[in-house]
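J.: Turn this into a model:
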Amino acid sequence: KNILKRVLFVRRRMVTMHSSILSVFYIQFLYLDVVQSFNVLSMFSAKLNADNVMTMDEDFNKNHWTNNRRAKIAHHYLKDKKKHDVIGKNITLVLNNLLKNYQSSEPPNYRKGEPTIIKTNMLIRSMGPISEVDMDYSMDCYFRQYWRDSRLSFMGPINNLSLSIKMLEKIWRPDTYILNGKQSYVHTITVPNKLLRINQDGDILYSMRLTIKANCPMSLRNFPMDRQSCPLILGSYAYPIEKLVYHWTPGKSITFVPGMTISQFDFISSPKRNFTFKKREGEFSLLQVNFNLKRHTGYFVIQIYVPCVLIVVLSWVSFWIHREATSDRIGLGITSVLTLSTISLDSRTDLPKVRYATALDWFLLMSFFYCIATILEFAAVHYFTKTGSGEIPFLVSSDEIRVHPKPKSYLSEDDDDDDVQSRFKVDYSVCSVLEDLPGRRISNFMPEDESQSRTSTMERHTQTEHKIPIWKLVTYCLVANEKYRKKREQEVSREGYQFHINSVSRIDRVSRILFPASFGFLNLLYWITYVTYQETFVWKDPAAVSH
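T.: This next block holds a predicted model:
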C-alpha cells in the first residue's frame, strides 16, 4: 500500500524526460516481486530527488537575476521620478520666490535710473498682398523681443525655463506697437502663438506669430516700371527714451523663409535703422525697416502695351484706303478709339485716383493721340482735297455723257491734275436731262474711246489737287484756310464735270511715313526714360508714414 502511494506520488511528479524510467518501473512492479520493485523504486526516487535539487537551484538563480533586474529598474525609475519631482518643486519654488516681491508695472531698470534695452528681430514667412488702391501691405512673421530683467534671475539645476503664456500677465513686458500699422493680430490657432523663456541670468525671450497690415505710401509716377519702399516702424507706446531703448539684434535682424516670393514684385533689399522721434509726449526710440520692391512689368506689357501698339498700327490702315471711302475710314478710326478707351478703363481699376499721370497714363494718352490724329488727318483730306464722291455716275442708256478728249498724246505719269482735267471735255448737252428723267434706266458712264477709257480709269490723279508744297498744304489744313478751299471749289466748277475715280491724297502718302516714324521714336524715348530711371529710396518722416 505504501509502495503504491509512493508510485502515484512519483507519477504525478514525473516529467517527459523521465517517461522511459517510469515504464521500466511499471513492468517490474507487475512481473517482479515486491522487494525487487521496491529496490527499483528506491533508485528512481534518489535520481528524482537529485534532479529536483538541480532544478530548484536553476530556478532560484533565474528568479534571483530577474528580481535584481526589476529592483534596478525600479531604483532608476524612482530616482528619475524623484529628480523630476525635485525639479518641478524647485521650478515652483523659484517662480514663487521670483514673483514674491515682483512689480510688473515697473521696467527692469526703473530703480537704477537706466533705460531698458529691447533687442528685436523678425523672421518673415510670407508677404502680400500689396494693394495700390489702399496703399498698404500685409505680411506673416515671427516677432521676437529680448531683454534682461535681473529681478527674474535664479539659481537651479536647469539653465532656462519655458513658461506658460499666463506668466506674461505677472511679469513686465514692453508695450511695443507698430506706428504705421493698420490692422495686426496674433495667431490663436490652436492656442495663442506665443513663447516665453527665461534663463538664469534673467534674459527673457518673448516671441509671437503676427500678421501685420501696415501703411505703405506709394509714388506711382513710374507705374508700372516703378519701385516701392514699404516701411515698418516699431516703438514703445508709452515709455520715452529715458526708460526704453530699442535696438535691432546684431547680425541678420530681418530674415526670410527660403523660397519666399512676392506677387507682382521682386524683393530688392531691406535696410533698417534705429532712430529717435520727438512727439508731444517726449522723445521715443523707434526701429524702422524698409522693404524695397521692384514691380514685374511682364503682365502690363502683355495685357496693355502690346494691344495698344497693335490698335494704333491698325488705325494707320486708313492711310491706304482711298479718300472717297469716308464711312470706312471714319469707322476704323472710331473703333480704334473706343477699343483704347476700354483698355484704359480696365487698366485703372486697380489703381488709386491720384492727382498726377502715371507712366501708363502717358502711354495711353500717346496712343489716343495717334488714333485721334488719324481721324483728324482724314477730316483734313476730306474737307480740303476731296471734291468728288468717288462714285462712277450712271446715265440714261440712250443718252450717255460723252467725254471728248483733245487730240493730244496719251497721259503721262508726269502730268498734273490740271492737265488731266483740261484734256477731257464733257458734253453737258444731256446732263440737264438727268434731273428730268427720274424713272429712266441708267447705264455706266464710259468714255468714247475704249483705249482711252482703260487709261483714264487707272489714272489716280483725277481730282483737282494743285501740286503745291506739302508743308503748305498741311498748313492750310491745320489752320482751316477757307480761302484755299473756296479756290479749289471754283477751279472744279470752272473745269466742269470731272472724273469720279477713287484717288489718294498726298497728305495720306506723307502720313504713311510720318505717323509710324514719329510713333516709333516716341516709343523709344518712352522706354529709355522709364526703364533706365531708378528711383532713389530715402528715409521718410515717421509722421508722414503713419498718418
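J.: C-alpha from now on. contacts and neighbour counts both.
T.: Will do.
J.: which residue is nearest the middle of the chain?
T.: Here the mean C-alpha position of the chain is nearest to the C-alpha of Ser263 (C-alpha atoms, centre = their mean), at a distance of 1.6 Å.
J.: Wait, a strand at Lys425?
T.: Yes - the assignment for Lys425 is a strand, going by DSSP: H, G, I helix; E, B strand; the rest coil.
J.: To check against the first, give me the structure of this:
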Amino acid sequence: MDYDLDAYLQQSWYDPRLSLLRFGINETVMLSGEAITALIWKPDLYFVNAKRATVHDVTAPNELVQITPDGYVLYGVRVRLKLSCHMYFHLFPLDRQKCFVIIRPYAQRNDQTRISWARDKPVSMEFDIQMEEFDLVGFYTGQFVERRQIGTFSTLNVTFLLHRRIEFHLIQSYFTTCLAVFISWVPFYITMVLPQIRVAIGCTTLLTVLSIMSSVRTVAPRVSYVKAIDVWATLCIIFIFAELAETTLVHYMIRMKLRPRIMRRVDFGIANLLHYVRHGYPTDDFLLKLDSQSKLELHRNQKRAEAIDRASRYMFPLCFAFLNLVYWLYYTDQRYENYYISSM
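T.: This next block holds a predicted model:
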C-alpha cells in the first residue's frame, strides 16, 4: 500500500567554515534560492521507503537556509512524498496499521555523518487531518544504526499509528448480513406443509449475503490470506445453509408418511398423485383410507418434525449469539494487542 505525505523537513548542523563572526557579522543570515543553497554543504539524506519525492516549487522552490553567527546552519525544505507501507489485513476491517518514514544518508557512513532527532518535539503533526478509511491516532520516533555491505549508516524513522474506521463496515457488512441471517430463521415459524416458501426464504437470504459480500470485496484489499470479514461471511453462510438443511430434514420427515409400504395399503389414485406432486402432501381423502397404525406413524413423524422446528427456534439464535461473542472477543483482542510491525 502507498500513502502520500506532505512534510516540512528541517535539518540543523554545525559548519565552522560558515562562522559569520570571522567576517565581523554578528547576526543571523537567511538565504533562499536554489542557486545559493546549492553552494552549501548538506547531508545527503534520502527517504528509504519513498517511491517518489518532490520539492514544492510554487511560486518558488520551498527551501530556506539560516546561518547563525557561530556557524550553525538550519536548512528547511518542503517535500511531498509517496511512501510505501507494508500493511497486514488479517483483521480487516478491524485492523490497525503502522506506517513508517525511514530517513538515512545515502553515501555518508556513520563515521562521517551521524543524524539524530531534535531533543524538543522532533516531529509535529496536524491532527485534524481527515482520511477516508483511517484515523491518525499518534506517532513515535526512533533511531538506530543499520549495517550494510558498504558500511554502517545512521538511520531515523517515524512510525504513524492508524486505526481503520469501522462504521461503514458495521452498517454495510455486519448489520446487513446479521439481518439476513435473522430472516433465514423465519421458516421455523412457517407451517411444514409449505416447503416452497421455506426454501424460497432460505435461498433468498443466501443470495443476499453473497451479494453483500461481493460488494464488500470491491472495497476490501486483495490479499491471498483469510481476513476477519471472510470469517464473518463464512459464519453467516454456514447458518443459512444449516437452515436450509433443517428445512430439508423436516420436509423429508413429513413426506415419510407416503413411504411406499404405506402407500401400497391404499389406492393412491391419479388425483391423489397429482395433488401430492403439486403440493407436497396428500389429500384428505387419501388420509382417510389409511389404517390406524399408519395414521399413528404419520402423526409420530409429524410431531418429530414439529419438535425439530421448535428446537431450531432456540438453538439457531443461541449458537449464532455464542459465535458472535467469540468472534468479537477474539478480533477485538487482536485489534488492541497485536499491532503488526511492518518490515521493509
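J.: Can you pull the TM-score for these?
T.: The TM-score (TM-score structural alignment, normalised by the length of the second structure) is 0.83; 318 aligned residues with a C-alpha RMSD of 2.9 Å.
J.: follow-up on the earlier one: the residue nearest to the centre of the first structure reaches Ser126, doesn't it?
T.: No - under the criterion of C-alpha atoms under 8 Å, Ser263 of the first structure makes no contact with Ser126, lying 10.5 Å away.
J.: Regarding the second structure, what is its longest helix?
T.: In the second structure, with assignment by DSSP state H, the single longest helix is helix 292-337.
J.: Tell me which other helices or strands it touches.
T.: Counting by 3 or more C-alpha pairs under 8 Å, 6 or more residues apart in numbering; DSSP states H and E, the packing neighbours recorded for helix 292-337 of the second structure are helix 228-255.
J.: Could you pull up the average distance between the helix it packs on and the first structure after superposition?
T.: On superposition with the first structure, the mean distance recorded for helix 228-255 of the second structure (mean C-alpha distance after the TM-score superposition for the first structure) is 1.5 Å.
J.: Show me what that helix is packed up against.
T.: Secondary-structure packing of helix 228-255 of the second structure (3+ C-alpha pairs under 8 Å, 6+ apart): helix 176-184, helix 195-219, helix 292-337.
J.: closest to Lys98 of the second structure out of these?
T.: Distance to Lys98 of the second structure, taken as C-alpha to C-alpha, is lowest for helix 292-337 among those, at 12.5 Å.
J.: count of residues packed around the equivalent of Tyr383 of the first structure over in the second structure?
T.: Residue-level alignment of Tyr383 of the first structure against the second structure, with TM-score structural alignment as criterion, gives Tyr252. For Tyr252 of the second structure, the count of nearby residues is 13 (other C-alpha atoms under 10 Å).
J.: Could you check how far Tyr252 of the second structure is from Pro195 of the second structure?
T.: In this structure, Tyr252 of the second structure lies at 10 Å from Pro195 of the second structure, with C-alpha to C-alpha, to the nearest Å as the measure.
J.: what do you get for Thr68 of the second structure?
T.: Counting by C-alpha to C-alpha, the gap from Thr68 of the second structure to Pro195 of the second structure is 88 Å.
J.: same check, this time on Ile129 of the second structure
T.: Taking C-alpha to C-alpha as the criterion, Ile129 of the second structure is separated from Pro195 of the second structure by 55 Å.
J.: Without its sequence neighbours, what residue ends up closest to Arg323 of the first structure?
T.: By the measure of C-alpha to C-alpha, 6 or more residues apart in numbering, the closest residue to Arg323 of the first structure outside its immediate chain neighbours is Val504, 6.0 Å from it.
J.: Gln66 of the second structure too?
T.: Spatially, and ignoring its direct neighbours in sequence, Gln66 of the second structure is nearest to Met30 (4.4 Å; C-alpha to C-alpha, 6+ apart).
J.: give me every residue that touches the aligned partner of that neighbour in the first structure.
T.: Under the alignment (TM-score structural alignment), Met30 of the second structure maps onto Ser162 of the first structure. The neighbours of Ser162 of the first structure, taking C-alpha atoms under 8 Å, 6 or more residues apart in numbering as the test, are Leu195, Leu196, Arg197, Ile198.
J.: from those residues, which is closest to Asn290 of the first structure?
T.: Leu195 (26.4 Å).
J.: any idea how far Leu31 of the second structure is from the aligned residue in the second structure for that closest one?
T.: Here Leu195 of the first structure is matched to Leu64 in the second structure, going by TM-score structural alignment. Here Leu64 of the second structure is placed at a distance of 6 Å from Leu31 of the second structure (C-alpha to C-alpha).
J.: any residues in contact with both of these two?
T.: Taking C-alpha under 8 Å, 6+ apart as the criterion, Leu64 of the second structure and Leu31 both touch Thr37.
J.: So which of the two has more stuff around it?
T.: Neighbours were counted for Leu64 of the second structure and for Leu31 using other C-alpha under 10 Å; Leu64 has more, 18 against 13.
J.: and the more buried one, which of the three is it?
T.: When the rule is three-state DSSP, Leu64 of the second structure gets the label strand.
J.: so which of the helices and strands packed on helix 228-255 of the second structure is the most packed in?
T.: Greatest average neighbour count among these goes to helix 176-184 (a mean of 19), per mean count of other C-alpha atoms under 10 Å.
J.: In the first structure, point out the residues matching it.
T.: So helix 176-184 of the second structure is aligned with residues 307-315, judged by TM-score structural alignment.
J.: Not counting its own residues, what contacts the matching stretch?
T.: For stretch 307-315 of the first structure, contacts defined as C-alpha under 8 Å, 6+ apart pick out Leu332, Gly333, Ser336, Thr339, Leu340, Ile343, Leu364, Ser367, Tyr370, Cys371, Thr374, Pro516.
J.: residue in the second structure matching the first one?
T.: This means Leu332 of the first structure. Aligning on TM-score structural alignment places Leu332 of the first structure opposite Ile201 in the second structure.
J.: Phe188 is in contact with that match, correct?
T.: No - in terms of C-alpha under 8 Å, Ile201 of the second structure does not count as a neighbour of Phe188; the distance is 10.8 Å.
J.: What is the neighbour count of Phe265 of the first structure?
T.: Under the neighbour criterion other C-alpha under 10 Å, Phe265 of the first structure is assigned a count of 17.
J.: now swap in Phe29 of the first structure and tell me
T.: Applying other C-alpha under 10 Å, we find 20 residues neighbouring Phe29 of the first structure.
J.: so it sits in a strand?
T.: No - in this structure, Phe29 of the first structure is helix, not part of a strand, as judged by three-state DSSP.
J.: Leaving out the residues flanking it, which one is nearest to it?
T.: Using C-alpha to C-alpha, 6+ apart and skipping residues adjacent in sequence, the residue nearest Phe29 of the first structure is Ser37, 5.2 Å away.
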